[in-house]
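J.: predicted model, plus sequence, below.
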Amino acid sequence: MHGEYKVPGGKLVVVDLDVIDGALRSVRVAGDFFLEPDEAITAIDTALEGAAAETDTAGLAARIDAALPRGTVMYGLTSEGVAVAVRRALSHATNWTDYDWRLIRDAPQSPALHMALDEVLTSEVAAGRRPPTLRVWEWAEPAVIIGSFQSLRNEVDPQGAARHGITVVRRISGGGAMFVESGNTITYSLSVPASLVSGMSFADSYAYLDDWVLNAFADMGIKAWYQPLNDIATEAGKIGGAAQKRMVATDGGPGAVLHHVTMSYDIDADKMLEVLRIGKEKMSDKGTKSAKKRVDPLRRQTGLSRQAVIDRMLDSFRNRHGLTAGQVTPEEMARAEELARTKFANPEWTARVP
């Protein structure tokens, strides 16, 4: 069995192993990390040898920590990262380069249709009828998108939303509210087979699926990092947030994960504060007194146009994983339009948590 895992902000860890009578055998850990002293790599292999195949990530990491020589120093490597690579080997996880990635980049759509497209396209990946897909959103109108479990009245000021012509919709993933305006945000979705994040915790999968965009920012000279659980941050402040929804396997398919991200290219913070109700508890949690200071737009950090930022992001993805132009099929669009009408534009769904 073979497993690979790139430690967030670190290096690639590769594990090869057998399972005999329910135990790990012939374990070999490798990668482009740095490790001192030399004998530490043998200690890691030995620590994993004989471990029960059902041992979870925490248990495997504890075995490694207990076996490391005194004074061991890891660069680009963690015990948890090795353990995740083991779990990925055991679950026959896939990697980015195992797939023919498709790009969907269409004309501006309504907020409700964007919600529906996410659900339809990810369900198609879950059923095995669509390859993994990266979809870049364009907005036909300004919107607030609240998380699946958020209270509508606690998150949105209805008078502010009406005054600024803001459409409010609810998405299928959890997380917090997103304030978007055409030309001021960069939003994308990844619809991926569940096997791509197999062996990872939810937190691990967020970091793993955000890694490509962190590399894209690095190519643009921006030092960005994943900040648990779902933020993309820089030294100047937060620039984006992610949310996920898991979909079970259907029709014999692999199951899928929807991972979507909204980043601020250029935000009207005053308008946002008139539309969103951002509580004191959220401010204290972020270590700041002002919502304006929470998000630092990409326009200021890059000096590039929004279109140039998106193009460079896609070039970075294409160079690392491959990316072929695709499209929403007529059948998928028909389903999405019906779902937008009956669900995502339906006030009962939007207010399902009043």
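T.: Perfect, I can see it now. Only a predicted model underlies this, so the values are computations on that prediction, with no experimental measurement involved. Numbers count the residues shown, from 1 in each chain.
J.: C-alpha only now, for contacts and for neighbours.
T.: Will do.
J.: tell me how many other residues crowd Val120.
T.: When neighbours are defined as other C-alpha atoms under 10 Å, Val120 has 21 of them.
J.: wouldn't it be in contact with Glu337 here?
T.: No. Judged on C-alpha atoms under 8 Å, Val120 makes no contact with Glu337 at a distance of 9.9 Å.
J.: so how far is the helix or strand containing Leu134 from its chain's centroid?
T.: Under the criterion of DSSP states H and E, Leu134 resides in strand 133-136. Relative to its chain's centre, strand 133-136 lies at 12 Å (C-alpha atoms, centre = their mean, to the nearest Å).
J.: that one: what's the following helix or strand?
T.: Counting by DSSP H and E, the next helix or strand C-terminal to strand 133-136 is strand 143-146.
J.: what is that following strand packed up against?
T.: In terms of contacts (3 or more C-alpha pairs under 8 Å, 6 or more residues apart in numbering; DSSP states H and E), strand 143-146 is packed against strand 167-170, strand 178-180.
J.: following the last one, which helix or strand comes up?
T.: In this case it means strand 178-180. Moving toward the C-terminus from strand 178-180, the next helix or strand (DSSP H and E) is strand 185-193.
J.: where do the strands sit along the stretch 251-354 of the chain?
T.: Using DSSP state E, counting those that start in this stretch, the strands assigned to the stretch 251-354 of the chain run over residues 256-264, 324-325.
J.: next up, a structure to set beside the first:
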Amino acid sequence: MAHTLHGEYKVHGGKLVVVDLAVTDGRLAEVSVSGDFFLEPDEALDDINAALTGLSSDLPAAELAAAITAGLPDGVVLFGFSAQAVAVAVRRALAKATSWHDHEWDIIAPTVLPTAVNVALDEVLTEEVGAGRRNPTLRFWDWDEPSVVIGSFQSVRNELEPAGVEKYGINVVRRISGGGAMFMEAGNCITYSLYLPQSLVDGLTFEDSYKFLDSWVMAALESVGVQAFYVPLNDIATDQGKIGGAAQKRLSNGGMLHHVTMSYDIDADKMVQVLRIGKEKLSDKGTRSAKKRVDPLRRQTGLGRGELLAHMMATFADRYDAKASFLTAAELAEAERRVDAKFGTDAWLNRIP
């Protein structure tokens, strides 16, 4: 009898999907999908199992999901889950996809570093995790100098107000991930980076991967009275306004960066003197004012920044059994080398003038 494999996937904001199966001659066999989801009619569960049975165990999640969808009759209702969610559970059963608890996680507490070094560390540590030389890691940033970190694909002249940059002595750096500009003064925001293997988000859409990777921070915020949610694709908000945004970068060696900045006590008047936030940027945000669009966590929680950081780290550690870690001398040296060679150069900053 073939060995039974087991995979589980909890849909963000939805239900648990469980798949038990075997593999015979490279094909899925004895497939049994279960969970606390809702499905009408009941017989559609048999259709899902049948659609998966006999498929190659090497198929990517997208093709598994497509086979499930094609095998379901018209009018079937999946509530609290999806064909994609089933596909992720299948990939986890096959050990092609991983869950949080399949990894040993490290946490690096905030360390004051130049902004360019923080940006370079994102590239270095993502490579290290992808190569298997470092455990998947959550790292919180800290910095002293006022900075703007622009997204990988943003134009310098379109994003920055030169007069404001000069007036406030802003250090401008370009990061490796996409997304929008970050206005960062000492203590005005909470910034963290997750370095992880791409297997953790195997089968998830880009949109779902953002929600999935930040589920822990949503729980941390909820426990201090902040009901946060994602506004597609990458904005984090409450009913009071936007509190942050996320960005990602996937490397060819299998490593992945997920980066988040949340406003803690931002000076919105100064921000709009430094950043060019045009009408088109705000056109789908439900507001005409960039200053009104951002609502800081300090006002919403009443907690000190250190208290919030400690609470976030404790939540992550409790959920994923993460251990305290530190940047190594070699990692810091490599980051500083890359500042000199790349992140601190005009060529990198102005690659999109």
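T.: Sure, I can see it. What you see is a predicted model; the values in this text were computed from it and never measured.
J.: any chance of the helices and strands packed on strand 143-146 of the first structure in a markdown table, with mean neighbour count too?
T.: Output for these, formatted as a markdown table (neighbours: other C-alpha atoms under 10 Å):
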| stretch | mean neighbour count |
| --- | --- |
| strand 167-170 | 24 |
| strand 178-180 | 24 |
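J.: for Met283 of the first structure, find the nearest of those.
T.: The closest of these to Met283 of the first structure is strand 178-180. By C-alpha to C-alpha, the value is 15.6 Å.
J.: mind reading off the mean deviation between that closest one and the second structure?
T.: Mean deviation of strand 178-180 of the first structure from its aligned counterpart in the second structure after superposition (mean C-alpha distance after the TM-score superposition for the first structure): 1.1 Å.
J.: what range in the second structure matches that strand?
T.: The alignment of strand 178-180 of the first structure onto the second structure (TM-score structural alignment) covers residues 182-184.
J.: what does that stretch rub up against?
T.: Under the criterion C-alpha atoms under 8 Å, 6 or more residues apart in numbering, residues Pro146, Ser147, Val148, Val149, Ile150, Thr261, Met271, Leu275 lie in contact with stretch 182-184 of the second structure.
J.: count the neighbours of whatever residue of the first structure lines up with the first one for me.
T.: Just to be clear, that refers to Pro146 of the second structure. Pro146 of the second structure maps onto Pro142 in the first structure when the alignment is built from TM-score structural alignment. Pro142 of the first structure: 20 surrounding residues under other C-alpha under 10 Å.
J.: so Pro142 of the first structure makes contact with Ile166?
T.: Yes. Contact criterion C-alpha under 8 Å: Pro142 of the first structure and Ile166 qualify, at 5.3 Å.
J.: burial count for the closest residue to Leu273 of the first structure other than its chain neighbours?
T.: Leaving out its chain neighbours, the residue that sits closest to Leu273 of the first structure by C-alpha to C-alpha, 6 or more residues apart in numbering is Ala291, at 7.7 Å. Applying other C-alpha under 10 Å, we find 17 residues neighbouring Ala291 of the first structure.
J.: what do we get in the second structure for Ala291 of the first structure?
T.: Checking TM-score structural alignment: Ala291 of the first structure goes with Ala290.
J.: re earlier: check which helices and strands the strand holding Leu134 of the first structure sits against.
T.: strand 102-105, strand 185-193.
J.: and these as a markdown table, adding mean neighbour count?
T.: Output for those, formatted as a markdown table (neighbours: other C-alpha under 10 Å):
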| stretch | mean neighbour count |
| --- | --- |
| strand 102-105 | 18 |
| strand 185-193 | 26 |
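J.: want to throw those strands into CSV with distance to Gln301 of the first structure?
T.: Below are these laid out as CSV (distance: least, C-alpha to C-alpha, whole Å):
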stretch, distance to Gln301 of the first structure
strand 102-105, 24
strand 185-193, 14
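J.: among those, which comes closest to Ala40 of the first structure?
T.: Ala40 of the first structure lies closest, by C-alpha to C-alpha, to one member of those: strand 185-193, at 34.6 Å.
J.: post-alignment, the closest one versus the second structure, mean distance?
T.: Mean deviation of strand 185-193 of the first structure relative to the second structure after superposition (mean C-alpha distance after the TM-score superposition for the first structure): 0.5 Å.
J.: and the contacts of stretch 182-184 of the second structure, which two are furthest apart?
T.: Greatest spatial distance among the contacts of stretch 182-184 of the second structure (C-alpha to C-alpha): Thr261 and Leu275, at 15.8 Å.
J.: read off where the lengthiest strand in the first structure ends up in the second structure.
T.: Longest strand in the first structure, counting residues (DSSP state E): strand 237-247. Under TM-score structural alignment, strand 237-247 of the first structure corresponds to residues 241-251 of the second structure.
J.: aligned partner of Arg153 of the first structure in the second structure?
T.: Per TM-score structural alignment, the equivalent position to Arg153 of the first structure in the second structure is Arg157.
J.: surely its match is in contact with Pro353?
T.: Yes. Between Arg157 of the second structure and Pro353 a contact is recorded at 6.1 Å, counting by C-alpha under 8 Å.
J.: map Leu190 of the first structure across to the second structure for me.
T.: Residue pairing (TM-score structural alignment): Leu190 of the first structure is matched to Leu194 of the second structure.
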